[in-house]
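J.: Output the structure for:
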Amino acid sequence: MVFNRELIDGILLRRYKRFLADIKLNDGSFITAHCPNSGSMKTCKEPGWKVMVSDSNNPDRKLRYTWEIVHNGNCWIGINTNLPNKLAEEAIKNGAIKELQGYEQIRKEVKYGKNSRIDLLLSTGGRLCYVEVKNVTLVEDGYYQFPDAVTERGLKHLQELTAEVKAGHRAIMLYVIQRSDGKRFKPARHIDPKYARGLTEAVSEGVETIAYRADVSPQEIKIVEPVEVLL
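T.: Predicted structure coming up:
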């Protein structure tokens, strides 16, 4: 996914109220940008880190700028949780996610389960594959980890994927990692033990779990390689 506008450099001052970030741009001006991430953003939000924002050029928007990426001194990290679904769809179409090839159709945000929408529904004839996509930005002890905060919604999604497997369909939990300074992926048991147990149970019932890392730069974000999953 190539950014459709050149990103603007700045320095993070603070992230607060979940969706707000105060940033000093390189031209010396100060802005409050939209932070498109509802998680804790642990390991992604240190004051003084370099960030880049996109400019909507939309005078009707309350917040003109959107925080897109941050640099921790080692690598760029993509913090926009609106992007992983797009990244996954693009990667499936260009053949980068080997486990999800061979399907003729990709539909997005299809209703399923109990008042839920599946991120991507792949199909060929009568074969269905339900793909739930999660954004990964947390790295601790060299491991990519999810979630970075307790997620009852995430646990519900695992249960709904399990129900689809029991109904005879294929179900995939896909973790899209938007940074490059870890080695392997595992659930963050110390943050949300219920989710970690739920993931193990879902896998035991036939839900497939895969993780892929994306290269993140000021020009584009692109899924490039699989990452080993440890449960």
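J.: C-alpha only now, for contacts and for neighbours.
T.: OK.
J.: Remind me which helix or strand the residue most central in space within the chain belongs to.
T.: The centroid of the chain falls nearest to N135 when counting by C-alpha atoms, centre = their mean (1.6 Å). In this assignment (DSSP states H and E), N135 forms part of strand 127-136.
J.: How about residues contacting the helix or strand following that strand?
T.: Where DSSP H and E defines the elements, the next helix or strand beyond strand 127-136 is strand 138-140. With contacts defined as C-alpha atoms under 8 Å, 6 or more residues apart in numbering, strand 138-140 is touched by 41-44, 144-148, 181-182.
J.: How far away from the center of its chain is strand 138-140?
T.: Distance of strand 138-140 from its chain centroid, counting by C-alpha atoms, centre = their mean, to the nearest Å, is 13 Å.
J.: now stretch 134-141
T.: Centroid separation for stretch 134-141 versus its chain: 9 Å, with C-alpha atoms, centre = their mean.
J.: And for stretch 108-117?
T.: Distance, centroid of stretch 108-117 to centroid of chain: 18 Å (C-alpha atoms, centre = their mean).
J.: cool, and stretch 42-54?
T.: Relative to its chain's centre, stretch 42-54 lies at 16 Å (C-alpha atoms, centre = their mean).
J.: I'd like the structure of this one too, to check against the first:
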Amino acid sequence: MKFQAPLVSGRLVKRYKRFLADVILDEDGSEITAHCANPGSMLGLKEPGSRVWLSRSDNPTRKLKFSWEIMEADGALVGINTAHPNGLVEEALTAGVIPELSGFSSLRREVKYGKNSRIDILLEHESGKNVYVEVKNVHLMREAGLAEFPDSVTARGAKHLAEMADMVGQGHRAAMVFLVQRPDCARMSLAADIDPNYAKAYEIARKAGVEAYAIGCAVTTDGIEVDKLVELAV
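T.: Next comes the predicted model:
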């Protein structure tokens, strides 16, 4: 995924109300409010003074012209925009980055299933045995080289795990794909101390046959590309 236009650099003042971030732009020193497309806690990724990069919209009707895309943390560039992972995983699946999820005849996104839910990606096979793929963005790192999910309580995530297990019970396949938007992590695990209920739901789903994969990204100010498999340590 390439950014459509050069990103604008700046320094983070604060992130607040979940979806807002104040940033001082490097280009002219002005302070602006940017959209932060990330519903999580962003633990370890909201330190005032951090270097950040924003995309700028030319849409005249848009209230906030800037969107927070990436930041520098622990010496690496980290993708924080959770609007991108589904598209990045689609690119990875199309390119065959996860061999176990290749060979599909069609791919659809945001497909209704289960109890009033939508699956991020549905891989359809001619055999009729489809693969329901749930994508989770990962950018928490508390131990060097180890990415963790989630960074806050996610009841919705636990619900989706149960519904994917139901699809396995109906004869389909289901897979969790964790997208690690930071290149400094080679392994990924669950932050069970942050959300023990999600960790338990994950354990139950895995025992029911839900698959799990983790993939990592190269993050630059030009774009974000899936470039490797990440060891899943759970």
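J.: picking up where we left off before, which of the contacts of strand 138-140 of structure 1 are buried?
T.: Among these, those that count as buried by neighbour count (16 or more other C-alpha atoms under 10 Å) are 41, 44, 144-148, 181-182.
J.: Which of those residues fall within helices?
T.: Of those, none are assigned to helices by DSSP state H.
J.: Closest one of these to L20 of structure 1?
T.: Nearest to L20 of structure 1 among these is M41, at 12.3 Å by C-alpha to C-alpha.
J.: so who does the closest residue in space to the closest one that isn't next to it in sequence touch?
T.: Nearest residue to M41 of structure 1, sequence neighbours excluded (C-alpha to C-alpha, 6 or more residues apart in numbering): D148, at 6.6 Å. Under the criterion of C-alpha under 8 Å, 6+ apart, the neighbours of D148 of structure 1 are 39-42, 137-138, 188, 191.
J.: Narrow those residues to those that are buried.
T.: 39, 41, 137-138, 188, 191.
J.: Which strands or helices does the helix of greatest length in structure 1 pack on?
T.: Determined from DSSP H, the single longest helix within structure 1 is helix 152-166. Under the contact criterion of 3 or more C-alpha pairs under 8 Å, 6 or more residues apart in numbering; DSSP states H and E, helix 152-166 of structure 1 touches strand 127-136, strand 170-177, helix 193-204.
J.: Pick the most buried one from the ones you listed.
T.: With neighbours defined as mean count of other C-alpha atoms under 10 Å, these peak in mean count at strand 170-177, which reaches a mean of 24.
J.: what's the offset of that one from the middle of its chain?
T.: Taking mean C-alpha positions (C-alpha atoms, centre = their mean), strand 170-177 of structure 1 and its chain are 10 Å apart.
J.: Which part of structure 2 matches that strand?
T.: The alignment of strand 170-177 of structure 1 onto structure 2 (TM-score structural alignment) covers residues 173-180.
J.: mind checking the SS state of the residue in structure 1 sticking out farthest from the centre?
T.: Distance to the chain centre peaks in structure 1 at G28, reaching 30.9 Å (criterion: C-alpha atoms, centre = their mean). Following DSSP: H, G, I helix; E, B strand; the rest coil, the label given to G28 of structure 1 is coil.
J.: any idea how far it lies from D9 of structure 1?
T.: Distance, G28 of structure 1 to D9 of structure 1, by C-alpha to C-alpha, to the nearest Å: 11 Å.
J.: now E160 of structure 1
T.: To D9 of structure 1, E160 of structure 1 is 41 Å away according to C-alpha to C-alpha.
J.: How about Y130 of structure 1?
T.: Distance, Y130 of structure 1 to D9 of structure 1, by C-alpha to C-alpha: 38 Å.
J.: Give the aligned equivalent of V210 of structure 2 in structure 1.
T.: By TM-score structural alignment, V210 of structure 2 lines up with V207.
J.: Confirm for me that that match is in contact with M173.
T.: Yes. Assessed by C-alpha atoms under 8 Å, V207 of structure 1 is found in contact with M173 at 7.1 Å.
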